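Colleague: Curious how this folds, go ahead:
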Amino acid sequence: MLQYEQSLWGEGFTSIAGVDEVGRGCLFGDVVAGAVILPPGLVIEGVNDSKKLSEKKREQLYEVIASSAIAWSVARVDASVVDDINIKQAARLAMKIAVESLQVAADYLLVDAEKVDLALPQQSIIKGDATSQSIAAASIMAKVTRDRLCVGEWEEQFPEYGIAIHKGYATKLHRERLLQYGPSSEHRRTFLRKLLGEESTK
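Modeller: The predicted model follows:
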């Protein structure tokens, strides 16, 4: 999980930020990005792609990463912006804001399968959250942040949709609730047009 970082440390980079996003495929809510700079040489046991970890493990690692990182940040881009500029650009915007919000400036970016629109040297790594500790750490910070929104703020605001259960993804329950109640102000309209059109014809 440190192959990319070790190579860059050898080249003299000391503030390598891993960058990743979560919520790209959701029907509801913000896309959330994380950026994490870990101390050179630090190994955090158990860090992996956030999707491969249990909720309990993610929460535990969130605290470890938050306390041991040189710097970390998360950034949110809401559903209205997703609709305005499309999900790919919204995810890239969230990543950019996350990097810009770091308390310590990054000198290199390792990014999960994307490019960040900043004049920084960077590498886009396919499945980076499974091969780079820095990217995996960023995915964990973003995932825990978004899940906390789902079970807290968003569940309280929109209890009829079951956001705490499906986290905004297009599950059977979510589709049923959408057909029953219609979309909320936090649903991504561009994601729903095709989905609701298909469902209404069944």
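
Colleague: going forward, measure contacts between C-alpha atoms and count neighbours the same way
Modeller: Noted.

Colleague: Checking residue 33 next. Helix, strand or coil?
Modeller: Per DSSP: H, G, I helix; E, B strand; the rest coil, the local secondary structure of residue 33 is strand.

Colleague: show me the contacts for residue 10.
Modeller: Residues near residue 10 by Cα atoms under 8 Å, 6 or more residues apart in numbering: none.

Colleague: In the helix or strand containing residue 83, which residues are buried?
Modeller: Using DSSP states H and E, residue 83 falls within helix 79-85. Under the neighbour-count criterion of 16 or more other Cα atoms under 10 Å, helix 79-85 has 79, 80, 81, 82 buried.

Colleague: And this one, please, so the two structures can be compared:
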Amino acid sequence: MVSLPAVTPDWAFEREHWRRGYFRVAGVDEAGRGAWAGPVTVAAVILPGSAMDYPFRDSKQLSASQRDALAGEVRRVALSYAVEHAWPDEIEQLNILGATHAAALRALARLDPAPQALVTDYLKLRVPLPLTAPARADALSYSVAAASLLAKTERDRLMGDLDLQYPGYGFAGHKGYGAPAHRAALHTLGVSPVHRRSFAPIRALLDLPAPLLVADTGPEQA
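Modeller: Here you go, the predicted structure:
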């Protein structure tokens, strides 16, 4: 049996909304906000408001196999869930925070039944709903932990796909973050269509006369 981290979420933030009559509380979390390439991915999840214990934990505390198993359990038990992406073109247009908010609003709009209140991991969305946005909510709230599992596993899957489409960058391993191997690949291969051109390390490379940009043969960025 796989052991889970000692830090366990609870229902404290959701319970505050339940007391005010808001029983469908959506947890919201993102993955990939600090990466140099690929989308920022946002998930929204409404769990049954029964105050039962779940094995869901902050995705950063778990192994890949644990995340995959628990993400499947989230999909099985959730009243509603949705995952949305903001690709580099939207990130360039709105900046990373604006793109994260836009993806979060798209995910929330897809929830059926719709949420009556939100708990987010310090993501202060402008929504006409009661909102609690504490720091480290992905480690403290079952709903946000569930969202973190969906966001992380779905983004990891996409980065594996991008690794096949743009071989040599190592996307499947570092997931687009600023690992030494990623930096080395950028200097060798240049900047791909799925890199975030507004991020400082990518801007610095684009100011160089070489190498050339990789031809745009990538997926639809929507």
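
Colleague: What range does the very next helix or strand once past the helix holding residue 83 of the first structure cover in the second structure?
Modeller: On the C-terminal side of helix 79-85 of the first structure, the closest following helix or strand by DSSP H and E is helix 87-100. Using TM-score structural alignment, helix 87-100 of the first structure corresponds to residues 96-109 of the second structure.

Colleague: mind putting the buried residues of helix 79-85 of the first structure in CSV, distance to residue 194 of the first structure included?
Modeller: Shown next, in CSV, are these (distance: Cα to Cα, whole Å):
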residue, distance to residue 194 of the first structure
79, 16
80, 17
81, 19
82, 16
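
Colleague: what's around the aligned residue in the second structure for residue 67 of the first structure, how many residues?
Modeller: Counting by TM-score structural alignment, residue 67 of the first structure lines up with residue 76 in the second structure. Neighbour count of residue 76 of the second structure, defined by other Cα atoms under 10 Å: 10.

Colleague: what's the answer for residue 120 of the second structure, then?
Modeller: By other Cα under 10 Å, 28 other residues sit near residue 120 of the second structure.

Colleague: Do I have it right that it meets residue 28?
Modeller: Yes. Judged on Cα atoms under 8 Å, residue 120 of the second structure makes contact with residue 28 at a distance of 4.7 Å.

Colleague: Spit out the residues that contact those two alike.
Modeller: Both residue 120 of the second structure and residue 28 are contacted by residue 144, under the criterion Cα under 8 Å, 6+ apart.

Colleague: counterpart of the longest helix belonging to the first structure in the second structure, which residues?
Modeller: Determined from DSSP state H, the single longest helix within the first structure is helix 133-149. Residue correspondence for helix 133-149 of the first structure in the second structure, counting by TM-score structural alignment: residues 142-158.

Colleague: What is the equivalent residue in the first structure for residue 47 of the second structure?
Modeller: By TM-score structural alignment, residue 47 of the second structure lines up with residue 38 in the first structure.

Colleague: for residue 28 of the second structure, same thing?
Modeller: The alignment partner of residue 28 of the second structure in the first structure, by TM-score structural alignment, is residue 19.

Colleague: ok, now residue 174 of the second structure?
Modeller: Following TM-score structural alignment, the counterpart assigned to residue 174 of the second structure within the first structure is residue 166.

Colleague: okay, now its match: neighbour count?
Modeller: Counted with other Cα under 10 Å, the neighbours of residue 166 of the first structure add up to 17.

Colleague: State the distance from the nearest residue to it once chain neighbours are set aside to residue 146 of the first structure.
Modeller: Distance criterion Cα to Cα, 6 or more residues apart in numbering; nearest residue to residue 166 of the first structure, sequence neighbours excluded, is residue 174 at 7.0 Å. From residue 174 of the first structure across to residue 146 of the first structure, the span is 17 Å (Cα to Cα, to the nearest Å).
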